[in-house]
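In: Got a predicted structure here, sequence first:
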Amino acid sequence: MNRQARAITGMLKSTPIGPLVHEAGLAPAEALLEAQQLKYTTRLLSLPENHPAKEILPVSFREGDQHTQPGEQTPGNRQWAERNNRGPWSLGQHLARQLANILPVDPSGGFESATQPTSSQSPGQIEVLPGPEALAAVQSLSPGLAIWSDGSRLENGRCGAGLAWQEPGSWKTRGFPLGKGYEVFDAELLGVVQALQLADKMGDQRPVTILLDSQAAIARLRHTQSGPGQALAIQAHAIAKRLHTQGRQPTIKWVPGHAGVEGNERADQAAKQAANKPPKSPREISLAFTCVTALY
C-alpha cells in the first residue's frame, strides 16, 4: 500500500503513511482488513449447519441467544457480546463482535440457517419473458388461479410481503410483515411461499400462476443450493411439488414492476402496508441483509 500511495501521489519517501494514504484516496489497511473479515464472516454464516468451518463462530451468535435454554451454552460463549469485555478473543468471537457492531438490528435472534446443498430443481414451470412480451402475456393469462406477489422495504428498513388475487366481483389482498433485518429479496421470496400456500389451502383443481416483478427471487427459486434465501426456496419447492402431484401445475412468471398492471400494483400496496406493521414474532436476520450490511 505504501508503494501504491507513493506512485499515485509522487510524494517523498519521508512522508508519513497516514497523510500519504489519505492524499492518495486509498482506504487504510485496517479498513481493508476489516472488510475482508466481514466478508469472511458472512461466508461462514452461509455454510451449511454441519460444515466444520461454521463452528468457528460462537453458537450463540449463529443461532441466537434468545432461544437458548439455561445451561446449553458453553462457558464464555457470550463473551463476544459483552460490551465492557476487551478480550482476549478467539477468532470466532472477534468476527462475531465485529459483525454485530455494524448491524443496525439486534442479532440476538440469530441468523438465517443454511442446509446441505441439494440439486433440486423447481417442480413447477418458471417463465421470464422480455418486458413487452411479459406485459402482453399478463393480458391473456391461462384459465386458473392467478396470484400476484410483491415485496417492499421502507426507508426505515422494515420489510413486508403482499399478495393480490381476484375472486368473483372483487380483488382480495393479504400482507405479511417481516420487520427489520431483511432485504426486498427476502420479502419477494416470502411472497411466493405465501402465494403457493394460499393456493394449496384453496384446495380446488385450478392450475396456479404466481406473478412477481423480482428476477432475483425467481432466479433463487430455480434451485435450493445453500446461501441467502435457501430456506424459503425449499419451502416453495415443497409446496409446488405438492400442487404438482395434485395435477395443479404451478407456474411462476415475471412481470415488469410499476408498469400499471393492476394485480402487481395491488400486491405492492399490500406489501407496503404490511411493512408498516410489526412482525408477529421475532425472526432471524437474513443472510441477504447480512451480506449487504457487511458489503456497505
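Out: Yep, that arrived.

In: going forward, measure contacts and count neighbours with C-alpha atoms only.
Out: Noted.

In: how about the helices in the stretch 151-296 of the chain?
Out: 184-202, 215-220, 230-245, 262-275, 287-295 (DSSP state H, counting those that start in this stretch).

In: how about the strands in the stretch 51-200 of the chain?
Out: 125-127, 145-153, 159-167, 170-179 (DSSP state E, counting those that start in this stretch).

In: Nearest to residue 196, out of those?
Out: strand 145-153 (8.6 Å; Cα to Cα).

In: hmm, who's touching that closest one?
Out: Residues outside strand 145-153 that contact it (Cα atoms under 8 Å, 6 or more residues apart in numbering): 159-166, 183-189, 191-192, 195, 199, 206-214, 263-264, 267-268, 271-272, 275.

In: circling back to that earlier point, among the helices of the stretch 151-296 of the chain, which comes closest to residue 88?
Out: helix 287-295 (23.4 Å).

In: and the comparison structure, right after this:
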Amino acid sequence: MGEHCARVRKKTKPRIAQLRKMTGRSWGLREPQLRVVANGYIRGALEYAAAAWLPAASESYVELLEMEMRAAARVITGCPVSTPRDPLLAEAGLVPVRARRNLLAARLSCLAASQRSGDPLRAVAEATAPRRLRTTTGWRDTGARALVSAGVRDVPVEERLHVTIPPWIDDTRVQFRLDIGNHISRTAPPDVRQERAEEHLATLPDDAVWVWSDGSAEGGVSAGGIGALITLPSGEEHELRAPAGRICSSTRAELVAIRGALEMLLRLEGGLAESPVIVCADSQAALATLASGAGSQATALGAAVWRLLLALTDGGRRVFMQWIPAHCGIPGNERADVLAKEASSLSQDAVPTDVRSMVKAVGRSATKAWRRSWPDSFFKTIMGDRMPMPVLLESRDEAVNVHQLRAGHWSRSQSYLHRIGRRPERDCPQCSDLACPAARCLVCREGPDTPEHVLLRCPCLAGARLRLLGNIRPDPTQLRDGGAVAALSRGYLSHQQPLGYGRP
C-alpha cells in the first residue's frame, strides 16, 4: 500500500505544478476554472481505481494523499501553508480524501448491487471474507458503513442497464417539443405563462390522448412521488399515483412519472391505436434526457421509457412529448401535481433507486459529517456548517484576500507577517503573541490586525461596514458575501498606504 500511495503522489505532484502555472497572487484563471482543473485533473489521478484500495489504506497513507489535496487547495485559494486544513479545503470547494473514501466505497457497493445475479462483482460484494488485520477494512465494510450512515442501507438498488436500445431503431414518430413557441421568462406572471401555454397546446391534434404527468421529491432528493392524469378522446379520465423511491431526485421522479403514465396507457383498452398521444410534463431536464434518442439512453429508466414510447408508435401512432410551464394554472398539470404530492406519502420500501441517487445521498451525508466536525474558528463563525460559494471576482488579488481573510490567515496583516518573520521589530524580531506591539493594527492601534479585527471591529472601516452590511458591528455570517469581504479588504489596504505600508 505504501508503494502504491507513493506512485499516486508521484503522479499527482506534476499535475499540481501545472495548476500552479495557471494562476498566481494577482493573475491567472478564475476560481471556477481552477476548481474544475483540480477536481478533474488532480483528483482524477489521485482517485483512479481508489474504491478498490483506498478503504484499506491506513490513516498515515491517507494523510499523505490529503497533503496533495491541500496543496491543490492552496493553489486555488492562494492561502498560505499555515492555513488550517478544514477552512482551506472548504474555501477551495474540495472535500477531504477521508470523506471521499466512504463515497467511493459506497459507489462500488451500489454498482455491485445493481449487477445481475451471478455477476463476478456482485458475487465478491456478497461474499464474506475474513479480515487479515483488525484495523484494516475493505471496500465492502467501508461501503456498508457509509450506506448505514446515510440511512440508505436497506434501499433496494435498481438493476443497471445491460442492453441498450440499438441506435438504428426508428424513433422519428416521437416528437419532442421543449418550448411553447415564444420565449417566456420564468419570472413572467402565471397568467401570462398559462395563456401562452394554452395557445400552444391548442395547435396540437384535437382527437389525441392527453397524458399529464408530474413528479415530486422532497427537497429534490427524497420521498419521491408520481402522479398522472390520462384523458381519452371520449372524455374518460384515469388517474395514477405511486411512490418513486425514498431516495429520488426531481428529474428521476419526472421520468418515473412518464414511465408510469405510459405503462398505464398501454394497459388501457378501447381502440386507441389510431389516436395520437400528447404527453405533457413540466421538467425540461427529463424531456431533454429522453430527446437525445432511444439509442443514447444510458440508464435503465430512460431506456424503459423509450421502449414504452416505441411500443406506442409501433402501429404508426404519433407521440408528442411536450414541455409546459409549471405552477401557472394549467388544469391537467395542476391535477398531476396534486396526485404526485399525495403519492410521496405512500410506502417507499419496495421502490428501487438508481446507483447515482444512492451515491449522491452518501456524498451528502459524508460531506455533512465533515462540515459538522469543523473545529471552532473564525471561519466556522462565518460559515457555520455551510460550504463557501466560489468567489467570482474579476481581480484575482481580491479573490485571494477574501479566501485568506475568511480562513483566518491573511498574508497582508501585520500580525501574520510578524509571526513568520517578515515584519521584524527592534525589540521583537519574530513571535506569535497577538499581544505583541508589532502585531497591532497600523491604522487604529487598538489591537492585533487579525482577520476578525479587520472585518468586524476596526474603526477605520465602520463606515464601510455600515454601507455594505447595514451595521458597524455586523453579524459574522454576513461575511459569506465575498464581494463585501473584498470591499472591506480593499478599504483597509487603502488606509494603510498613506502610512507608508503598501503591499508587502
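Out: Great, that's in hand. All values derive from a computational prediction rather than experimental measurement.

In: Show me the one of the helices of the stretch 151-296 of structure 1 that comes nearest residue 128 of structure 1.
Out: helix 215-220 (7.9 Å).

In: now the counterpart of residue 262 of structure 1 in structure 2: how far from residue 199 of structure 2?
Out: Matched by TM-score structural alignment, residue 262 of structure 1 corresponds to residue 331 in structure 2. Separation of residue 331 of structure 2 from residue 199 of structure 2 (Cα to Cα, to the nearest Å) stands at 14 Å.

In: Return the set of buried residues in stretch 289-296 of structure 1.
Out: Buried residues in stretch 289-296 of structure 1, counted by 16 or more other Cα atoms under 10 Å: 289, 290, 291, 293, 294.

In: Show me which of those is closest to residue 232 of structure 1.
Out: Closest to residue 232 of structure 1, out of all of the buried residues of stretch 289-296 of structure 1 and judged by Cα to Cα, is residue 289, at 14.6 Å.

In: which ones are touching the equivalent of residue 220 of structure 1 over in structure 2?
Out: Residue pairing (TM-score structural alignment): residue 220 of structure 1 is matched to residue 289 of structure 2. By Cα under 8 Å, 6+ apart, residue 289 of structure 2 lies in contact with 297, 302.

In: Equivalent analysis for residue 37 of structure 2, please.
Out: residue 19.

In: how close does it get to residue 268 of structure 2?
Out: 52 Å.

In: Out of the helices of the stretch 151-296 of structure 1, the one nearest residue 154 of structure 1 is which?
Out: Judging these by Cα to Cα, what sits closest to residue 154 of structure 1 is helix 262-275, at 6.9 Å.

In: which residues touch the closest one?
Out: Contacts for helix 262-275 of structure 1 (Cα under 8 Å, 6+ apart): 147-154, 158-165, 173-179, 211-213, 257-258.

In: how about a cut-off of 7 Å?
Out: 148-154, 158-165, 173-179, 257-258 (Cα atoms under 7 Å, 6 or more residues apart in numbering).

In: Out of those residues, which end up buried?
Out: For those, buried by 16+ other Cα under 10 Å: 148-154, 158-165, 173-179, 257.

In: To which residue of structure 2 is residue 76 of structure 1 aligned?
Out: Match for residue 76 of structure 1 (TM-score structural alignment): residue 129.

In: and its match, how far is that from residue 108 of structure 2?
Out: Using Cα to Cα, residue 129 of structure 2 is found at 17 Å from residue 108 of structure 2.

In: go on, residue 81 of structure 2?
Out: For residue 81 of structure 2, the distance to residue 108 of structure 2 - Cα to Cα - is 34 Å.

In: which of the two has more neighbours?
Out: Taking neighbours as other Cα atoms under 10 Å, residue 81 of structure 2 and residue 108 compare with residue 108 leading, 21 against 12.

In: That one belongs to a helix?
Out: Yes: judged by DSSP: H, G, I helix; E, B strand; the rest coil, residue 108 of structure 2 forms part of a helix.

In: I'd say it and residue 51 touch.
Out: Yes: counting by Cα atoms under 7 Å, residue 108 of structure 2 touches residue 51, with 6.5 Å between them.

In: what's the closest of the strands of the stretch 51-200 of structure 1 to residue 97 of structure 1?
Out: strand 170-179 (22.9 Å).

In: ok, and for stretch 185-200 of structure 1, which residues are buried?
Out: In stretch 185-200 of structure 1, counting by 16+ other Cα under 10 Å, buried: 185-197, 199-200.

In: same thing with stretch 297-313 of structure 2?
Out: For stretch 297-313 of structure 2, by 16+ other Cα under 10 Å, it's 297-310, 312-313.

In: Can you give me the neighbour number for residue 356 of structure 2?
Out: By other Cα under 10 Å, neighbour count at residue 356 of structure 2 equals 16.

In: Cool, thanks, talk later.
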